[in-house]
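Participant: requesting a structural model of the entry that follows:
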Amino acid sequence: MKFDIVGKFKVFTAFQITGRGLFLVGELKSGTVKVGDYINLTMIDSTLVPNISAVELVLRYEENEAVEDLAIGVKELDDIVLSKVQDSISLLQTISILSND
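Facilitator: Below you'll find the model as predicted:
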């Protein structure tokens, strides 16, 4: 499958929601992201390009001011890969959003 880079996403944190999968929370630095796109996690595992199953806004407060971050949800990761992603969050920093449209 051939992919085109359609966006860049800076990862701040990652967490798992039971029944919904892994969520990467951060900021879209450029381009676009939508359900059905893919995220490039090949720096963790050479074959890891999971499908995006959810795109949601997350509110956090910084110095009494609301800030919106973006959460990208991925369902198709097993427990071992989930652990690798969560352990490697500092390596992720900015990841590519991919599309095969």
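Participant: can we go C-alpha only for contacts and neighbour counts from here?
Facilitator: Noted.
Participant: what packs against the host helix or strand of A14?
Facilitator: Per DSSP states H and E, A14 falls inside strand 4-17. Counting contacts by 3 or more Cα pairs under 8 Å, 6 or more residues apart in numbering; DSSP states H and E, strand 4-17 packs against strand 21-31, helix 79-87, helix 89-92, strand 94-99.
Participant: could you also give me the structure for this second sequence? I'd like to compare it with the first:
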Amino acid sequence: MSSWSEQETICNASNKRKKAFGQAYSNHKKVAADGESREESLIQESASKEAYYEQKVLELQTELKQMRNVLANAQSENDRLASLAQEIREKIAVLEEMSSAKDDLGKAALG
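Facilitator: Down below sits the predicted model:
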């Protein structure tokens, strides 16, 4: 038969184990809750970043379209000016020929 002291020791040890188990269980629940909270926070942060970058991509696509339009307009203007420059060169050549012919006629008339 066990003595009162042994029973008390066993009871105290059992109570300590129960208390330790309770604390461990409580800590486990807290860690799990913290993990879930952190995961939720990361998911929200990720969703926020994704939305930001999607918006940034849309803005850059719009800017790219605008720049392509600017480039197309600049190329058209360049083509127009090149054509105009060619016309002017041709007119200058004609005027130079006319001036040369006029000079030749003047010299022939005097000569």
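Participant: TM-score for this pair?
Facilitator: Laid over one another, the chains give 0.13 as their TM-score (TM-score structural alignment, normalised by the length of the first structure), with 17 aligned residues with a Cα RMSD of 2.6 Å.
Participant: quick one on the thing from earlier: any chance of the helices and strands packed on strand 4-17 of the first structure in CSV, with distance to E68 of the first structure and mean neighbour count too?
Facilitator: Below are these laid out as CSV (distance: least, Cα to Cα, whole Å; neighbours: other Cα atoms under 10 Å):
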stretch, distance to E68 of the first structure, mean neighbour count
strand 21-31, 9, 19
helix 79-87, 22, 14
helix 89-92, 20, 15
strand 94-99, 18, 21
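Participant: nearest to L57 of the first structure, out of these?
Facilitator: Comparing those against L57 of the first structure with Cα to Cα, the closest turns out to be strand 21-31 (9.0 Å).
Participant: now the angle from that closest one to helix 79-87?
Facilitator: 50 degrees (axes from the mean of the first three to the mean of the last three Cα atoms, to 10 degrees).
Participant: elements contacting strand 21-31 of the first structure?
Facilitator: Taking 3+ Cα pairs under 8 Å, 6+ apart as the contact definition, the neighbouring helices and strands of strand 21-31 of the first structure are strand 4-17, strand 65-74.
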